[in-house]
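In: Could you work out the structure for the sequence below:
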Amino acid sequence: MKRRLRNISESGASEGLSMKSIAILLLAGMSVFAQGQNAPKSALDKATLEAYLRYSELWIPQVAVKIDDPKPSAVSGFMDVAIHLTFNGATKDEMYYVSKDGKSIVKGTAYDIAKSPFQANLDQIKTDQQPSFGAAAWAPVTLVIFSDFQCPYCQKEAQELRKNIPAAFNDKVRVYFMDFPLTQIHAWAMKASIAGRCLYRSGQDAFWEYHDWAYQSQKEITPESFDTKLQDYAKQKGLDALQLGRCMDDKTAAADVEKAMAQGHALQVSATPTLFLNGRKLEGGVEWPILQQLLQIEIDHKAAEAKLAAAVPVPAKADDSCCTVDIPTLVGKKK
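Out: Got it, this is the predicted structure:
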């Protein structure tokens, strides 16, 4: 009996020790959990930033969110964080500024008072090898339009620009065309853009004739009829239809379109037409009377800048005669 009692006592001691160990482990786990709960949140953590923005911006669960790595920002003390949203094939890009300590998020536009308010856009817009018309390449005003050949609003904007820019501002404004087909909603827009790039290889005139035809024929074109319509257009213009067909299948032309689209995404273009007037972003098309005023304002602004720059005196070359002692010699002063 005594031996049995001793075993029970030993067993109780063992159980007591085990319970004590479990209690210690539980307390340790709770402590770690509490530390995690109390740890400061950082917007530089992608999961934390996404959760915060989903709540603040009311993005629905079906919206896919991709967050780029933070990059150095022109805004002192902050990092640039680009965020890409996708929903049902549609994409949109947003830019946020996150403080280097991860405590603050800023959404908006930062300006450098010594530069154009639209310098960030100007730095990203690349117009080389893009179709253009109007004034010379060094014109004071540049109008860049991101457009979609299947977009009805783009059709209206294109017709107004083609008619009014040469008549009103032919020596002051140059217009550049950038492909931005909304492939998720426009079935033949990409094909139309590729065809435009193919014809651009033959020169500016070839592209703009096609551009005007495509918009004029927009209501008659369908995804099923585009190829036939294009071949008919080529025959009417005396173009090599076979060569055009080969170009359409060539990935180089498609790559040119995708390059323009990538530039649009970098500029956060999400609607067509989107215009950039010397870097100023104008979304969704602008009625000609309003655009005409905006163009004139920009022309006047550039003229005022040039006048101010001309009025700034050029620093005179330093004259050290006031501080140099000259002693005349028979051979004169050596230069």
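In: Please count neighbours and contacts with C-alpha atoms only from this point.
Out: Will do.
In: Packing partners of the helix or strand hosting E10?
Out: Assessed by DSSP states H and E, E10 sits inside helix 2-38. For helix 2-38, there is no helix or strand it packs on, judged by 3 or more C-alpha pairs under 8 Å, 6 or more residues apart in numbering; DSSP states H and E.
In: and for comparison, fold this next one:
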Amino acid sequence: MNSSLSMQCCNARQAIFVYLVKRSASLFLLLCIGCSAQSSSNDEATQRLKRMIRADYALKPGVEITLGERQRSDFKGYYKLPVFFSLGTKSQRVELLVSKDGRRLFRVQPIDDVEEKISLAGRPVRGSKDAKVTIVVFDDFECPYCAENHARLFGEVLREYGDRVRIYYKDYPLFEIHPWAGRAAIDANCLAAQDSEAYWEFADYVHPHAREISGQGRPQPQQFALLDNLAVSLGERRKVNMGQLRSCIAAQNDGALRASIKEGDAVGVSATPTIFINGEKNEGVLTSQDFRAMLDRELRDAGQSPPAHGSTEAASGGPKP
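Out: Next up, the predicted model:
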């Protein structure tokens, strides 16, 4: 092959180059996926593209990637390319922009996209509703790591930061491994519909006592009964409308629960706890140092002074009904 012909053809071993700009108004993913009819087939190019997407998104081995049909876009010279991720019954859709010559792809994600997708309307809040720093936790009542996070968040972090932060919980029960987590979430929401503090008292009790609720071989109906009785006991203590509470518990309407799970899926939640601090995603339990570093940074960015930090230890627990 002469030099001029070589310059016209793509090298089959050409590497894929990625340029990713994070924490900007938009997130761009640039992939050079050079293709040649002589050097690689469309199938090979598709597989290379899938491998690159898998690596960039850090997808688990079991996640399947499906490329949709190209569509017209508002960007000159580019088509929209839907990409679907699926794992079991869960799925997520993202959109890329592909150049008409098939050589470049862009992913555009507005910086405020995450916060816009998480609805906090009507959710119980701890801290100050007017705080500049918002902590949103996608939580599972039966998850031991969530219990550890709950203890640190409310035994130490809230004590230090007080009205400088506001904390919300969103439901994301892992039904496959935590059979009563969904029941607990619905019961808690029945309390929240009338009394936010009753919701938090429920969470304060269930998280450190999840193992006791599960019991050694305890049948699921008995687990459900324990949760229902706890909600009723807290409702009586908080003097809510008991008829309304009992009806809510009996109905077990999971509409709000499913909506919360859908929101979690939309912002990339796949495990619990997943913690968003002013929209920044963090998976797993954060250490006290991690919390402090992130919260202090967000406070300074908002023009506020962080609190003085002492050597406090996390505490757990809540009122026993």
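In: C-terminal to the helix holding E10 of the first structure, what's the next element?
Out: helix 46-57.
In: and the very next helix or strand once past that next one, what does it pack onto?
Out: Per DSSP H and E, the first helix or strand lying C-terminal to helix 46-57 of the first structure is strand 64-67. Counting contacts by 3+ C-alpha pairs under 8 Å, 6+ apart, strand 64-67 of the first structure packs against helix 46-57, strand 78-87.
In: again, 10 Å this time
Out: Under the contact criterion of 3 or more C-alpha pairs under 10 Å, 6 or more residues apart in numbering; DSSP states H and E, strand 64-67 of the first structure touches helix 46-57, strand 78-87, strand 90-99.
In: can you list contacts of it?
Out: Residues outside strand 64-67 of the first structure that contact it (C-alpha atoms under 10 Å, 6 or more residues apart in numbering): 45-47, 49-50, 53-54, 59, 81-88, 91-95.
In: Could you give me the ChimeraX syntax to select whichever of these are buried?
Out: Filtering these down to the buried ones (16 or more other C-alpha atoms under 10 Å) takes a single ChimeraX command:
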select :46,49,50,81,82,83,84,85,91,92,93,94,95
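In: quick one: which of the helices and strands packed on strand 64-67 of the first structure is nearest K71 of the first structure?
Out: With C-alpha to C-alpha as the measure, strand 78-87 is the member of those nearest K71 of the first structure (5.1 Å).
In: gap between the closest one and the chain center?
Out: Relative to the centre of its chain, strand 78-87 of the first structure is centred 11 Å away, using C-alpha atoms, centre = their mean, to the nearest Å.
In: and what of stretch 231-243 of the second structure?
Out: Relative to the chain's own centre, stretch 231-243 of the second structure is displaced by 31 Å; criterion: C-alpha atoms, centre = their mean.
In: on that earlier part again, may I see the helices and strands packed on strand 64-67 of the first structure organised as a markdown table, with distance to P72 of the first structure added?
Out: Below are those laid out as a markdown table (distance: least, C-alpha to C-alpha, whole Å):
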| stretch | distance to P72 of the first structure |
| --- | --- |
| helix 46-57 | 16 |
| strand 78-87 | 5 |
| strand 90-99 | 10 |
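In: Of all the ones you listed, which one is nearest F149 of the first structure?
Out: Set against F149 of the first structure and scored by C-alpha to C-alpha, those come closest in strand 90-99, at 17.4 Å.
In: longest helix anywhere in the second structure?
Out: helix 220-237 (DSSP state H).
In: Check the mean deviation of the next helix or strand after that helix from the first structure.
Out: With elements assigned by DSSP H and E, the helix or strand that comes after helix 220-237 of the second structure is helix 242-251. Superposed on the first structure, helix 242-251 of the second structure shows a mean distance of 4.1 Å to its aligned residues (mean C-alpha distance after the TM-score superposition for the first structure).
In: so what secondary structure elements neighbour helix 242-251 of the second structure?
Out: Using 3+ C-alpha pairs under 10 Å, 6+ apart as the contact test, the elements touching helix 242-251 of the second structure are helix 181-192, helix 220-237.
In: Going C-terminal from that helix, what's the next secondary structure element?
Out: helix 255-266.
In: contacting residues around the helix or strand just after that next one?
Out: Next helix or strand after helix 255-266 of the second structure toward the C-terminus (DSSP H and E): strand 274-277. Strand 274-277 of the second structure is touched from outside by 114-115, 133-140, 146, 149, 165-170, 172, 264, 267-269, 281-286, 291, 294-295, 298, with contacts defined as C-alpha under 10 Å, 6+ apart.
In: Which members of those are positioned in strands?
Out: Using DSSP state E, 133-139, 165-170, 281-283 are the members of these that sit in strands.
In: From these, pick the one nearest S233 of the second structure.
Out: Y169 (21.6 Å).
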